[in-house]
Every structure is written in structure tokens, then in C-alpha cells.
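>>> this is a predicted model, with the sequence first.
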Amino acid sequence: MASPAFEEIAETFEFLDDWEDRYRHVIELGKAFAPMDEALKVPATKVQGCASQVWIQPVIEGGRFDFQGDSDAMIVKGLIAVLHALYAGLTLAEVARVDAPAELARLGLTDHLSSQRSNGLRAMVERIRKVAAEAAA
């Protein structure tokens, strides 16, 4: 149930043989991701459980989920961009049905991230799912 944007990332990962190239691609995704307004980087938007500073601000319009996000670490900002490709534009019900671990496993991220980064990625997914569930209720 991946979006076209996420499928594009998955296809790019298939072509990149070396993990250094894949990391560079994730960092490039982060550099291309729109910066979050500094005024939104507050405790309420901060994601707990991440080694880096991470902020996610949900945007729900017309029953569709989107979010702004940022991090002080480039690789993590790239992971935020990957999650944005996975979730942005979905309905709140669709967000709940996304099997994020399976989708991210397609990229091989779970095998190549440090345990701290993996925990942070899980925390971001949990935050996204929680916000969408609360908005749907």
C-alpha cells in the first residue's frame, strides 16, 4: 500500500548496490525536504525516543494526513523524508493500515541502521500513527 513517492524511493534503492550510496541518497532526500518553521520546533512536536533532535508537526486537511518534520541530523532528516513519502496524502484510515516495518524493510533500512537510529525511526512511526488515530477518533 505504498505511495508512488515511496515506490520511487524503493526503485532507486534497488539500483543502488552499495549502502554508502543508499545512505547518500537518504541524506539527499533530507536536503531536498522542506525545512520546518523554527516556531514549530517546540516540545509538543518533538519526538521522544530519538537520539537526534526530531520534530514532527502533523497537518490534517480534508481527512488526509500530511506532516512537516525536521531533525538536527541529516541522515535522520532523510528518514523523515522517507516517512513523508510513505504517509503523506493518505487518509487517516490508510495511515493506520500502513505496515511501516514491512515497507521500510523493503529498503533494507532495518538491517543497516544503528540500533539508536532504528529506535528513533520506530518512535517517528509510532508518533505518526498515534496522531492519525487521534485525529480519526
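Looks like it arrived, so ask away.
>>> can we go C-alpha only for contacts and neighbour counts from here?
Noted.
>>> hey, which helix is longest across the chain?
Ordering each helix of the chain by length in residues (DSSP state H) puts helix 115-136 first.
>>> all the helices of this structure, residue numbers only.
Using DSSP H, helices in the chain cover 4-15, 19-32, 74-87, 92-97, 100-106, 109-112, 115-136.
>>> structure B:
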Amino acid sequence: MSLPADAEQALAAFGQCPGWEQRARLLMQWGERLPALSDEERCEANRVHGCESQVWLVAAQRDQCWQFRASSDARLLRGLLALLLARVNGLTGAELSEIDLADWFAQLGLARQLSPSRSNGLNAVLQRMGELTRQPST
């Protein structure tokens, strides 16, 4: 499966970071690029459960492909969400179900920095994305 353009850009950018401090800085920058969710979107219905931090996820489908927007109250998590969205936006539901989150963050050189709780939280976000793509569209 080929990577979306944003994912290619992320791999190139993180591949140039020699160490964790540079990756952490880049991670924060990616998080700042996330478009803000409106107050209406930051509601209980859009909240992802299973995350220690508050995370909200909004999905929209266009021509069989999914576009997600997400936000969090945690800076580092916003960066991780931005990278997750770079990897999954534009995929079909079937392609989304094949995403290996651990492998994606390993390719970015961030696997060692994912604590079990962060990893569980990101998996909860991915799981919620899968649920949203399987719901009948309204």
C-alpha cells in the first residue's frame, strides 16, 4: 500500500532528525499544524475513550476515502495525532483496517518514545476511526 503524501513528508522530516530532542521538537510542530476543532466538535460524542488525555475525533467521508480531524489537550499527543492523521487521511475503510500503528511510529523513529499508555491511547484512536468508518453514513 502506498503512503499518502503527508505520510511521505513525515517520514522524510523525521528521518532527518539525528536524535530524540529534534524529533520531539518536530513532533510539537506537527501538533501545532492540526486544525482546531470547534467547541461544538469537542463534545462527548466525539471524545475517544481509552486515552489518558482528552482526545476528540471527527470523521468525514468523501468518495469512499476518509478524512479525520482530531485534537487533544496534551501537546505531545497532538503531535502524535497529527502523524497518525498524516498516515490515515485519504484511505478507504478497508485500507484503514490494515494500518499497523506500531510499525508506522517505528518507521518515524518514535516507537521507543511511545509509553504503553500513549500507545494504548493511539490504538484507541485508531480503533475509533475504524468504528466511525463502519457506521452507516447519515
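Cool, the structure landed. Note that the coordinates shown come from a computational prediction; the quantities given were computed from them, not determined experimentally.
>>> tm score of chain vs chain?
The TM-score (TM-score structural alignment, normalised by the length of structure 1) is 0.90; 136 aligned residues with a Cα RMSD of 1.6 Å.
>>> quick one on the thing from earlier: okay, angle between the longest helix of structure 1 and helix 74-87 too, please.
40 degrees (axes from the mean of the first three to the mean of the last three Cα atoms, to 10 degrees).
>>> elements contacting helix 115-136 of structure 1?
strand 54-61, helix 74-87, helix 92-97 (3 or more Cα pairs under 8 Å, 6 or more residues apart in numbering; DSSP states H and E).
>>> change it to 10 Å
Where contact means 3 or more Cα pairs under 10 Å, 6 or more residues apart in numbering; DSSP states H and E, helix 115-136 of structure 1 is packed against strand 54-61, strand 64-71, helix 74-87, helix 92-97, helix 100-106, helix 109-112.
>>> adding distance to A34 of structure 1 and mean neighbour count, write those out as TSV.
As requested, those are exported to TSV (distance: least, Cα to Cα, whole Å; neighbours: other Cα atoms under 10 Å):
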stretch	distance to A34 of structure 1	mean neighbour count
strand 54-61	12	19
strand 64-71	8	22
helix 74-87	9	23
helix 92-97	21	17
helix 100-106	21	16
helix 109-112	22	15
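>>> for Q48 of structure 1, find the nearest of the helices of structure 1.
Between Q48 of structure 1 and those, the tightest spacing by Cα to Cα is seen for helix 115-136, at 6.9 Å.
>>> can you give me the neighbour number for the closest residue to L101 of structure 2 other than its chain neighbours?
Of all residues not flanking L101 of structure 2 in the chain, N123 sits nearest, at 7.2 Å (Cα to Cα, 6 or more residues apart in numbering). Burial measure for N123 of structure 2: 17 neighbouring residues, criterion other Cα atoms under 10 Å.
>>> also R24 of structure 1?
Quick note: R24 of structure 1 (other Cα under 10 Å) scores 14 neighbours.
>>> roughly how far does it sit from V47 of structure 1?
24 Å (Cα to Cα, to the nearest Å).
>>> and for N119 of structure 1?
From N119 of structure 1 to V47 of structure 1 the distance is 11 Å (Cα to Cα).
>>> between those two, what contacts are shared?
Residues touching both N119 of structure 1 and V47 (Cα atoms under 10 Å, 6 or more residues apart in numbering): V125.
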